[in-house]
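Chemist: Predicted model and sequence follow; I will ask about them next.
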Amino acid sequence: MNITIATLGELLVEFLAKKENQGFSSPGEFWGPYPSGAPAIFADQVAKLGFRSLLFSCVGNDAFGVMNITRLSRDGVNVQGISVLPNATTGSAFVSYRSQAQRDFIFNMPDSACGLLSADHLDETLLRQYRHFHIMGSSLFSFRLIDAVRKAISIVKENGGTISFDPNIRKEMLKIREMSQAFEYILDYTDFFLPSDGELDYFGLSKSRDEEKIVARLHKRGIAHVIIKRGARGASYYSKDEQHHVAGYPVKVVDPTGAGDCFGATFVSLFLAGYSVPDALAHANAAGSLAISARGPMEGTSTLAQIKELMRQQN
């Protein structure tokens, strides 16, 4: 089956604090630079599974940009959608961990090359070759990017394709007014919705914390597939007709960044490829576990063979 998946958004380098609770207000040591950006990690994971993957983004004409393009191309991502901007610099992010589940970020995405990505950078002829489009909430930090997402949705839906949406909420970005407005627009076109359990309340539209009631509201607005990521506890799937809950694969956490991106890429790819929901969930859980087993946001992306080997070891 010819699975073709496109996405767009931030492509940057990331530096990771070496010590927990290191903070940014005094000198400290960092690992990096590593290729990063939630859409880029998603695209890389799709490609490593063996499916056609396309990323639209922008980088600067610098070593960080070269590193990102080289890495994605090596792993099989179509990088024709990545524009190199001569008068901008590649985005960067610094990450510090307060615990395995809590992170602080400092990033310059709005003022970097990827922050200049706009609808004008979308090659419509190229995008029409892809039947599925994935949206990351972390990419909705400017009107330019939101307009690009709107254009991509229109093209893919007009072509009979499907849309997946991972809200990927960053607390540092919740103050951006246009982001919450964009969420509402995107949900109207979403076929696959992939929040974490911690993000689900944000979309509850009421004070109810009843998961099934929130999911029912999402179904009522036309979202066919709701997939809830629960980290080490696995994941759940809800459609109007069925529910599935699949346990995770426990591993030592080295770096949690990228786990949700790898989970989403694996579930969407394998579901579209015809895997059953429980099987797609199990593979996605394993992909998330492999992602957190390596240091660096994109260093834990995995092949289908690697995913199956982890599942074999723990089953």
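Modeler: Received, thanks. The shown structure was predicted, so the numbers you read here are calculated from the model rather than taken from an experiment. Numbers count the residues shown, from 1 in each chain.

Chemist: Only C-alpha atoms from now on, for both contacts and neighbour counts.
Modeler: Will do.

Chemist: Disregarding flanking residues, what is the spatial nearest neighbour of Ala232?
Modeler: Take Ala232 and drop its neighbours on the chain: the residue closest to it by CA to CA, 6 or more residues apart in numbering is Gly248, 5.3 Å away.

Chemist: Would you mark the buried spots in the helix or strand encompassing Met311?
Modeler: Assigned by DSSP states H and E, Met311 belongs to helix 304-314. Across helix 304-314, burial judged by 16 or more other CA atoms under 10 Å covers Leu304, Ile307, Leu310, Met311.

Chemist: cool, stretch 277-290 as well?
Modeler: For stretch 277-290, burial by neighbour count (16+ other CA under 10 Å) applies to 277-278, 280-290.

Chemist: Could you tell me which of the residues you listed belong to strands?
Modeler: Within the buried residues of stretch 277-290, no residue falls in strands by DSSP state E.

Chemist: Could you look up the SS state of the closest residue to Gly234 other than its chain neighbours?
Modeler: Of all residues not flanking Gly234 in the chain, Gly248 sits nearest, at 3.8 Å (CA to CA, 6+ apart). Following DSSP: H, G, I helix; E, B strand; the rest coil, we place Gly248 in the coil state.

Chemist: Wait, Gly248 touches Gly231, no?
Modeler: Yes - in this structure Gly248 lies within contact range of Gly231 using CA atoms under 8 Å: 7.3 Å.

Chemist: For this structure, which segments are assigned as helices?
Modeler: Ranges of helices in the chain, per DSSP state H, are 38-48, 63-74, 124-127, 143-158, 177-187, 197-200, 211-220, 259-272, 277-291, 304-314.

Chemist: Got another one to weigh against that:
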Amino acid sequence: MMPNCEVYVVGSYGVAFWIVGEVPAPGETLLGSGFAFGNGGKGSNQAIGAARLGARCKLLAGVGDDKFGDEALQLWRAEGVECSAVMQIVETPTMAGIIILDAAGENRIITDPGANARLTATDVESFAATWKSPGILLTQLEIPVETAARALAIGKARGLTTILNPAPGRALPKEVFADVDILTPNQSEARILLGLDADDRHADADLAARLRGLGVGHVVMTLGTDGALIAGPEGLTKIASYPVDVVDTTGAGDAFNGALAAGLASGLTLADAVRRGTAAGALAVTKKLVVPALPDESQISELMKTRTACA
């Protein structure tokens, strides 16, 4: 792939409300602490993450015709994300999510998709008129499956490198996988894609092989503090993680995928782009709120230079 190609993101935007505490039982009210508000949505997070690492990034997302939608457009312009394709949909709210963090920093999330649910395949086709090959197409599943599938199909046909981050985890039509060059599930999402329980005990390597058997070019499974596993025609490669103090895991996957896309767009090999992705994911969990935690180039370089990755 030629270096310095563009990254095209088809995905979601939303606002998020965080609170630290335990999940209440039905009818129960509990006191929490540390309330915070921030920008979110996997598409937006990943686009910003890629742009902070130097990628030329264009975004298609749906937002409401409300104050949150207006603030999103301001955010993307400030971050250098090209957002002229974003759909601001009338009489529809911007996506909102509520995140409960426990004392260990693990999260539980519930969302209302709002305008993201009204992003269509036709919108993708209009956006695709701006795509150039070589390039990177990155999408996720906080938008309708048929919309993400159309983006992947067009990207594949145009000769782009297509990346599907299958989050949140859900079953997909089998024909989608043939249009995916790089699939980036976490361990539970990989199992859900295969129709298994999220905590199924099959080995990660076996699951990656089964996902490749569906027609995927490469599977890059994120393993949390254990790094990432790459499965491709050349075999398996384990990429180590970087040790950090975990504060909030919410944005780790988005930081990883944004850095992966930016790395590939700059001409890195898949393995090297995944290494930078693990570094970005590690840095993202050291702060609260996703967008403030997305690292820039200097932070990733410093981490990779000063800390040894751990298997």
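Modeler: Yep, it's here. Just so it is clear, the model here is predicted, and its values are computed rather than measured.

Chemist: What mean distance separates the helix holding Met311 of the first structure from the matching residues in the second structure?
Modeler: Taken over the aligned residues, the distance from helix 304-314 of the first structure to the second structure averages 1.3 Å (mean CA distance after the TM-score superposition for the first structure).

Chemist: Pull the residues that contact that helix.
Modeler: Helix 304-314 of the first structure is contacted by residues Lys48, Leu49, Gly50, Tyr249, His283, Ala286, Ala287, Leu290 when judged by CA atoms under 8 Å, 6 or more residues apart in numbering.

Chemist: again, only using 6 Å
Modeler: For helix 304-314 of the first structure, contacts defined as CA atoms under 6 Å, 6 or more residues apart in numbering pick out Leu49, Ala286, Ala287.

Chemist: on that earlier part again, what sits against the residue nearest to Gly234 of the first structure?
Modeler: Gly248 of the first structure neighbours (CA under 6 Å, 6+ apart): Ala232, Arg233, Gly234, Asn285.

Chemist: now these as JSON lines including distance to Ala101 of the first structure?
Modeler: Shown next, in JSON lines, are these (distance: CA to CA, whole Å):
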{"residue": "Ala232", "distance to Ala101 of the first structure": "11"}
{"residue": "Arg233", "distance to Ala101 of the first structure": "13"}
{"residue": "Gly234", "distance to Ala101 of the first structure": "15"}
{"residue": "Asn285", "distance to Ala101 of the first structure": "17"}
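
Chemist: most neighbours, which of those?
Modeler: When neighbours are counted by other CA atoms under 10 Å, Asn285 leads those with 33 neighbours.

Chemist: Give the aligned equivalent of that residue in the second structure.
Modeler: In the second structure, the residue paired with Asn285 of the first structure is Thr278, using TM-score structural alignment.

Chemist: Tell me who's in contact with that match.
Modeler: Neighbouring residues of Thr278 of the second structure by CA under 6 Å, 6+ apart: Ser241, Phe256.

Chemist: do you know how far the alignment partner in the second structure of the residue nearest to Gly234 of the first structure is from Leu303 of the second structure?
Modeler: Counting by TM-score structural alignment, Gly248 of the first structure corresponds to Ser241 in the second structure. Going from Ser241 of the second structure to Leu303 of the second structure by CA to CA, to the nearest Å gives 11 Å.

Chemist: Lys48 of the first structure is in contact with Thr303, isn't it?
Modeler: Yes - taking CA atoms under 6 Å as the definition, Lys48 of the first structure is a contact partner of Thr303 at 5.0 Å.

Chemist: Pick out whichever of the two has more residues nearby.
Modeler: Using other CA under 10 Å as the criterion, Lys48 of the first structure and Thr303 rank with Lys48 on top: 21 against 18.

Chemist: Roughly how far does the more buried one sit from Arg74 of the first structure?
Modeler: 10 Å.

Chemist: next one: Gly23 of the first structure
Modeler: Taking CA to CA as the measure, Gly23 of the first structure falls 34 Å from Arg74 of the first structure.

Chemist: Who are the contact partners of the corresponding residue of the second structure for Ala235 of the first structure?
Modeler: Using TM-score structural alignment, the partner of Ala235 of the first structure in the second structure is Ala228. Going by CA under 6 Å, 6+ apart, Ala228 of the second structure touches Met221, Thr222, Ile239.

Chemist: Most neighbours out of the residues you listed, which is it?
Modeler: For the contacts of Ala228 of the second structure, the largest number of neighbours (other CA under 10 Å) sits with Thr222, at 29 neighbours.

Chemist: any idea how far that one is from Ile230 of the second structure?
Modeler: Per CA to CA, Thr222 of the second structure is found 9 Å from Ile230 of the second structure.

Chemist: Check Gly105 of the second structure too.
Modeler: Gly105 of the second structure is 27 Å from Ile230 of the second structure, by CA to CA.

Chemist: ok, those two, which is more surrounded?
Modeler: Ile230 (23 against 18).

Chemist: For that one, which residues are in contact?
Modeler: Each residue near Ile230 of the second structure by CA under 6 Å, 6+ apart is listed here: Val219, Val220, Leu236, Thr237.

Chemist: Just among those, which is most surrounded?
Modeler: Neighbour-wise, the contacts of Ile230 of the second structure (other CA under 10 Å) top out at Val219, 28 neighbours.

Chemist: Quick one: map it onto the first structure.
Modeler: Checking TM-score structural alignment: Val219 of the second structure goes with Val226.

Chemist: need the contact list for that match.
Modeler: Phe192, Phe193, Tyr237, Tyr238.
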